[in-house]
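>>> the sequence and its predicted three-dimensional model are supplied below.
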Amino acid sequence: MKEVVLINGKQQSTLSVFNRLTQFGDGLFETCLAENTHLLFWSQHFERLEKGRMQLKINPVSEKMWLEDISTALTIAKMTHAVVKIILSRGESMRGYGFENNIEPTRLVIVSMMPKIPSEYALSICHSGYANNQLLSNIKHCNRLEQILARSELHCDECIMLDNNDCVISVTQGNIFAVKHRVLLTPNLDKCGIAGTRRARVLKIAGELGLQVSVKPLTLQELLECDEVFITNSVIGIQPVISIGEKIFTQQIITQKLRQILKKIKQ
């Protein structure tokens, strides 16, 4: 079975046109990895979902209910390794932006097969980038037009997204890191972008390895002058970057060290 979809705990894939997810993208999502029914980094994903839910003032869904839905979907799918996407919609309402305080949220669970992942990534630069929005920064809301436009330009494995100041923020589906003289660099995400669950863990591992870590605005030129570049997300883990445009990266020493450590961490 390629995909299993549950809406409010029932196997179906049809959502009402009055659902605010379809009308406005009024919701949040998380994408997790499941290995033998175990959800990797689940607590971090749920914590971020809850943070976004409270910020958007969406009524709560218990962690127990989410886990029951996910378990049901994984059982139906019969996959040992799977991608689990959960979506929390504010719920259904009539036309217009306003909503009742007691609106009942809609929960969706989508279980998919693991995609084929390149062993190395070639990157390009997107012309479509991020607009600064501190209010929505680091919330995984369902309005992803910036990434959609960027993906439409994709001619490589991934592309780098910049902000209004032409500083590097991320790739379309993950965070980006660089290494220069044993210093681990990654962009500051205070004004836009998403701080991924694997990003947080990589920063922690780097500190434990004694690497100097610098989280700061990062220009494209600074990135191109680095020794190593790699990208991260919940599905691919850590993957090395071999090129950005015409720039070739031949070194992966620290990238591979971090990658091997991250592979062993399951929560």
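In hand now; what should we look at? Numbering: from 1, shown residues only.

>>> C-alpha from now on. contacts and neighbour counts both.
OK.

>>> what is the burial count for the residue lying closest to residue 219 once chain neighbours are set aside?
Distance criterion C-alpha to C-alpha, 6 or more residues apart in numbering; nearest residue to residue 219, sequence neighbours excluded, is residue 167 at 4.6 Å. Applying other C-alpha atoms under 10 Å, we find 20 residues neighbouring residue 167.

>>> surely residue 167 is in contact with residue 222?
No. Residue 167 sits out of contact with residue 222 when judged by C-alpha atoms under 8 Å, with a separation of 9.6 Å.

>>> please enumerate the helices of the stretch 51-200 of the chain.
For the stretch 51-200 of the chain, the helices defined by DSSP state H, counting those that start in this stretch cover 63-77, 145-152, 197-208.

>>> comparison target, given below:
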Amino acid sequence: MQHEYILHNDEFFTIHHPILTSSNRSFRYGDGLFETMRMSGGKLLFPELHADRLRAGMKALKIEGSVLLDEYFLKQKTAELCKKNKLRDNVRFRLSVYRNGDGLYTPNSNKSGYILEASPLTESGYELNKKGLIIDVFDEITKPINPLSNYKTSSALVYVMAGLFKKQHKLDEAIILNQNGFLCESISSNVFVVYDKQIYTPALSEGCISGVMRKVVMGLAKANDISIIEAQLNPEVLREAEEVFITNALGGIRWVMGYGRKRYFNEVSKGLSTLLNNL
């Protein structure tokens, strides 16, 4: 039977091997961050964008070693883990980086540690979902706006609670609001709204994750003379919009079919999805 492995600080361990202690700072305090990446056709997608966000996030958290976790590191380590797990074409990766040291709230060290995980994907490309998503707005807890809001930190309770809300109401996705009550993002994706034939997305100043696929889609739009406006968006726009779609590095572009009794089209998301796959 083939064992599955993870990569922990450059060493391979089977996935069930205990590697973290109860004093691990990511476990105790959420003192870390992560990147979720995709390999398609044996090629790691957008490694430079993931490396840029990882580097910026580590600097924001004052975790050392960001220079070493560059694009080359991501390509090299994901390739090593694929070879060890005998994975080839389409793979999902999660790289978790944590502050590796003792201390209570105040760390004794700012050195970094990491864990890289891999699992196979069935889809070979960014296929647009055939069935549109059903969403609702999660407003029980809002996301704060601060210098760490744009990074995928290990402090993820707002997303966990939104996930429980999604499960309770049998939704496909839930939209999270920021501390001022404006649209921020969904549980796992950035949000785009087509209103009056114009595409809008929450600005980074609204506290959303600086998504890799968000940047890719905005770049595609610019290259094809499609205007996308970063703005502050009232959740009421969801009731008036012609389209809503969400994006992340794993799923690409996914269109939304319904919000309450509101139903949406998918013409714009379909066009952008074609452009994405042409990459």
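Cool, the structure landed. Because the structure is a prediction, the values reported are computed rather than measured.

>>> and the TM-score, once the two are fitted together?
Aligned and superposed, the two chains score 0.90 in TM-score terms (TM-score structural alignment, normalised by the length of structure 1); 262 aligned residues with a C-alpha RMSD of 2.1 Å.

>>> can you pull the contacts of the residue nearest to residue 219 of structure 1?
217, 218, 219, 220 (C-alpha atoms under 8 Å, 6 or more residues apart in numbering).

>>> and those residues, which of them are buried?
Taking 16 or more other C-alpha atoms under 10 Å as the criterion, what is buried in the contacts of residue 167 of structure 1 is 217, 218, 220.

>>> ok, for the aligned partner of residue 147 of structure 1 in structure 2, nearest residue in space, not its chain neighbours?
Aligning on TM-score structural alignment places residue 147 of structure 1 opposite residue 159 in structure 2. Here the nearest residue to residue 159 of structure 2 in space, its sequence neighbours aside, is residue 187; by C-alpha to C-alpha, 6+ apart that works out to 5.4 Å.

>>> to which residue of structure 1 is that neighbour aligned?
Under TM-score structural alignment, residue 187 of structure 2 pairs with residue 172 in structure 1.

>>> would you confirm that that match contacts residue 152?
No. If you go by C-alpha under 8 Å, residue 172 of structure 1 and residue 152 don't touch, sitting 10.5 Å apart.

>>> turn the contacts of residue 167 of structure 1 into TSV, including distance to residue 44 of structure 1.
Output for the contacts of residue 167 of structure 1, formatted as TSV (distance: C-alpha to C-alpha, whole Å):
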residue	distance to residue 44 of structure 1
217	25
218	26
219	29
220	30
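
>>> just checking, which of those belong to helices?
Cross-referencing the contacts of residue 167 of structure 1 against helices under DSSP state H gives residue 220.

>>> related to what we said a few turns ago, nearest to residue 179 of structure 1 among the buried ones among the contacts of residue 167 of structure 1?
Ranked by distance to residue 179 of structure 1 (C-alpha to C-alpha), these are led by residue 218 at 12.0 Å.

>>> got the contact list for the residue mapped onto that closest one from structure 2?
Matched to structure 2 by TM-score structural alignment, residue 218 of structure 1 sits across from residue 233. Taking C-alpha under 8 Å, 6+ apart as the contact definition, residue 233 of structure 2 lies against 182, 183, 201, 202.

>>> tally of neighbours for residue 263 of structure 2?
There are 18 residues near residue 263 of structure 2, going by other C-alpha under 10 Å.

>>> burial measure for the nearest residue to it once chain neighbours are set aside, as a count.
Computed as C-alpha to C-alpha, 6+ apart, the closest residue to residue 263 of structure 2 that is not its neighbour in sequence is residue 257, at 5.6 Å. By other C-alpha under 10 Å, 19 other residues sit near residue 257 of structure 2.
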